[in-house]
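Undergrad: sequence-free structure coming up:
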C-alpha cells in the first residue's frame, strides 16, 4: 500500500533511521526535498518542499509494496526502490501513452505481465548516509517477509509424510511374499517370481540347454 497525502505526521515509533534533506525522484522527476524516515512498519518521506518552494506531498510506503531496494551510484548516489504499484502524483507529469512509435513502445514493454511499477530514488545530502539507509531498509524488509517465500509447515511434502506412506506400502508389498523382509528366502522368492536364477545371472533355460549339450 502506498499513501500520498498533503498532510504529514512525523513517525514517533520504531524509527530505524532518519535522514533529513533527502531528495526524492519519482520516475526520474524530482518531487522535492524532505526527511526520509525508515521505520519498522513503513517508509515515510515528508515534511519537505518542492523545487518551486511550495509544500511537497508526504509519501508513506508499506514494505510489501516495495519489490526491490538497492544502492544506486548513477546518475547520482541514491537509495533506489521499485514499487509494484503505479504511483500517480498530480504535481508530476505522467508518462505519455499511445500515439507514439510502435517499435519504441515495444522496447519499453519489459514486463511480460505488463504490471505497472514506479521507480524511486532517495538522494541523501551526504553520500556517506547511503550504507546506513540501505541497512535500515534491509532490516525493515526482514520484518515483513514475502508470504510467498514462507514454507508451509503443514505441507506433507516438507515433513516426509508422503514418503513415509510410500515406504510403508513398499514394505507391505515385500512382506506379501510370505518371507520375512530382508531375508534370503524372500530374495529367492522374488528371483523365482522373476524367473531368474541366483547363480551368475543365468536364465534357467540356458542351464537346460547346457545340460543337453553335455549329455551329448
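TA: Alright, I've got the coordinates. What you are looking at is a predicted structure, and each value in this text was computed from that prediction instead of being measured.
Undergrad: C-alpha only now, for contacts and for neighbours.
TA: Noted.
Undergrad: wait, what's in contact with residue 131?
TA: By C-alpha atoms under 8 Å, 6 or more residues apart in numbering, residue 131 lies in contact with residue 71.
Undergrad: cool, residue 7 as well?
TA: Going by C-alpha under 8 Å, 6+ apart, the list of residues near residue 7 reads 57, 58.
Undergrad: Could you rerun that using 7 Å?
TA: Residue 7 is in contact with residue 58, counting by C-alpha atoms under 7 Å, 6 or more residues apart in numbering.
Undergrad: And it, how close does it get to residue 85?
TA: Here the criterion is C-alpha to C-alpha, to the nearest Å. By it, residue 7 lies 21 Å from residue 85.
Undergrad: May I see the buried residues of the lengthiest helix in the chain?
TA: The longest helix of the chain (DSSP state H) is helix 161-175. Across helix 161-175, burial judged by 16 or more other C-alpha atoms under 10 Å covers residue 174.
Undergrad: Could you point out the helix or strand that follows that helix?
TA: Downstream of helix 161-175, the next assigned helix or strand under DSSP states H and E is helix 184-193.
Undergrad: Going along the chain, name the helices of the chain.
TA: In the chain, the helices defined using DSSP H lie at 102-108, 130-142, 156-159, 161-175, 184-193, 204-215.
Undergrad: Centroid-nearest residue for this structure?
TA: Centroid-nearest residue in the chain, with C-alpha atoms, centre = their mean: residue 149, separated by 6.0 Å.
Undergrad: residues in contact with that one?
TA: Residue 149 touches nothing, counting by C-alpha under 7 Å, 6+ apart.
Undergrad: Got another one to weigh against that:
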C-alpha cells in the first residue's frame, strides 16, 4: 500500500522538479502539487503537503499522452504494476493508494501527471527515462530468456508467454488510444523499440 500522507519533499538526487502539476490516480484527481523525479523514486507532493512516492521497479511503463480523446489533458502517463486505488481512511483525513485488492481483476493501474506547462512533458519523460535506467530489473535477462522462444517452423518469429501477450494487448490498446512514447515505450528503463517483450516487475 502506498500511503497518501504528509511528508517533506525529497532533497537529494532530484533530476526534475515540476511545480503546478496535477496527479490523477485511476481517474481521480488528487489536486495540484509538485512532481519530483529523483534518482531513487518518483514523488508527488500536493499543495496541502500530502503526497505519495513510487519506486521505479513498480513503474512498468511511462509515456507522453497528447490525445485528448484518451485523457482530457496532455500528460505524463505511468502504468504501475499494482492494483492501486484512492481510498479514504475511516475517521481520518488521509487517503491511501491501496494495492493487493483480492476482489479486483486488474493487476495494473494508471497514473497521469498533468503539468500546467505542457512544454515540459518531453523533459519530464526524459528525466524519468534517465532515472529508470538506474534501476534495471534484476530478472530482466532471465525473464527475456524464459518469456520468448523460437519455433522450429517459423524461425525468427518470437512467441510470447501468456503474460507477455496480455501486456502486448494492453500496450497496443494504449497506443491506439493516443499514448505516445517518445523514442519507443520504456519498460523498467529499457526501450523496447519495435519488439514488445514480457514485463516482469519485482
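TA: It's in. On a predicted model such as this, the values are computed, not experimentally measured, just so you know.
Undergrad: Need the TM-score between these chains.
TA: Remark: TM-score between the superposed chains equals 0.57 [TM-score structural alignment, normalised by the length of structure 2]; 127 aligned residues with a C-alpha RMSD of 2.5 Å.
Undergrad: counterpart of the residue nearest to the centre of structure 1 in structure 2?
TA: Superposed on structure 2 with TM-score structural alignment, residue 149 of structure 1 falls opposite residue 140.
Undergrad: now swap in residue 88 of structure 1 and tell me
TA: Under the alignment (TM-score structural alignment), residue 88 of structure 1 maps onto residue 85.
Undergrad: Okay, buried residues for stretch 34-52 of structure 1 please.
TA: For stretch 34-52 of structure 1, burial by neighbour count (16+ other C-alpha under 10 Å) applies to 34-50.
Undergrad: can you tell me which of these are in strands?
TA: Those of those mapping onto strands are 34-39, 42-49, per DSSP state E.
Undergrad: ok, these vs residue 206 of structure 1, which is closest?
TA: Closest approach to residue 206 of structure 1 among these (C-alpha to C-alpha): residue 42, at 79.2 Å.
Undergrad: which residue packs closest to residue 150 of structure 2, ignoring adjacent ones?
TA: residue 158 (5.7 Å; C-alpha to C-alpha, 6 or more residues apart in numbering).
Undergrad: I'd like the next helix or strand past the lengthiest helix in structure 2.
TA: Looking across structure 2 with DSSP H, the single longest helix is helix 162-176. Under the assignment DSSP H and E, the closest C-terminal helix or strand after helix 162-176 of structure 2 is strand 179-180.
Undergrad: So residue 79 of structure 2 is in contact with residue 111, correct?
TA: Yes: contact criterion C-alpha atoms under 7 Å: residue 79 of structure 2 and residue 111 qualify, at 6.5 Å.
Undergrad: which one of the two has more residues nearby?
TA: residue 111 (21 against 18; other C-alpha atoms under 10 Å).
Undergrad: Now do the buried residues in stretch 18-30 of structure 2.
TA: Buried residues in stretch 18-30 of structure 2 (16+ other C-alpha under 10 Å): 18, 19, 21, 22, 23, 24, 25, 30.
Undergrad: which one is the second one nearest to, not counting chain neighbours?
TA: What sits nearest to residue 19 of structure 2 in space, not counting adjacent residues and going by C-alpha to C-alpha, 6+ apart, is residue 34, at 4.3 Å.
Undergrad: who's in contact with the one you found?
TA: Neighbouring residues of residue 34 of structure 2 by C-alpha under 7 Å, 6+ apart: 17, 18, 19, 20, 21, 44, 45, 46.
Undergrad: Let me know the closest of the residues you listed to residue 62 of structure 2.
TA: Residue 62 of structure 2 lies nearest to residue 44 out of those, by C-alpha to C-alpha, at 15.5 Å.
Undergrad: Tell me who's in contact with that closest one.
TA: If you count contacts by C-alpha under 7 Å, 6+ apart, residue 44 of structure 2 has them with 33, 34, 35, 36, 51, 52, 53.
Undergrad: Surely residue 160 of structure 2 touches residue 144?
TA: No: using C-alpha under 7 Å, residue 160 of structure 2 makes no contact with residue 144, being 9.8 Å away.
Undergrad: For the closest residue in space to residue 6 of structure 1 that isn't next to it in sequence, give its distance to residue 34 of structure 1.
TA: With C-alpha to C-alpha, 6+ apart as the criterion, residue 6 of structure 1 has its nearest non-adjacent residue at 4.8 Å, and that residue is residue 57. As judged by C-alpha to C-alpha, residue 57 of structure 1 and residue 34 of structure 1 stand 10 Å apart.
Undergrad: same check, this time on residue 156 of structure 1
TA: Distance from residue 156 of structure 1 to residue 34 of structure 1, by C-alpha to C-alpha: 50 Å.
Undergrad: same deal with residue 126 of structure 1?
TA: For residue 126 of structure 1, the distance to residue 34 of structure 1 equals 14 Å [C-alpha to C-alpha].
Undergrad: what residues are up against the nearest residue to residue 47 of structure 1 once chain neighbours are set aside?
TA: With sequence-adjacent residues excluded and distances taken as C-alpha to C-alpha, 6+ apart, residue 47 of structure 1 is closest to residue 34, at 5.5 Å. Going by C-alpha under 7 Å, 6+ apart, residue 34 of structure 1 touches 20, 21, 22, 23, 45, 46, 47, 48, 49.
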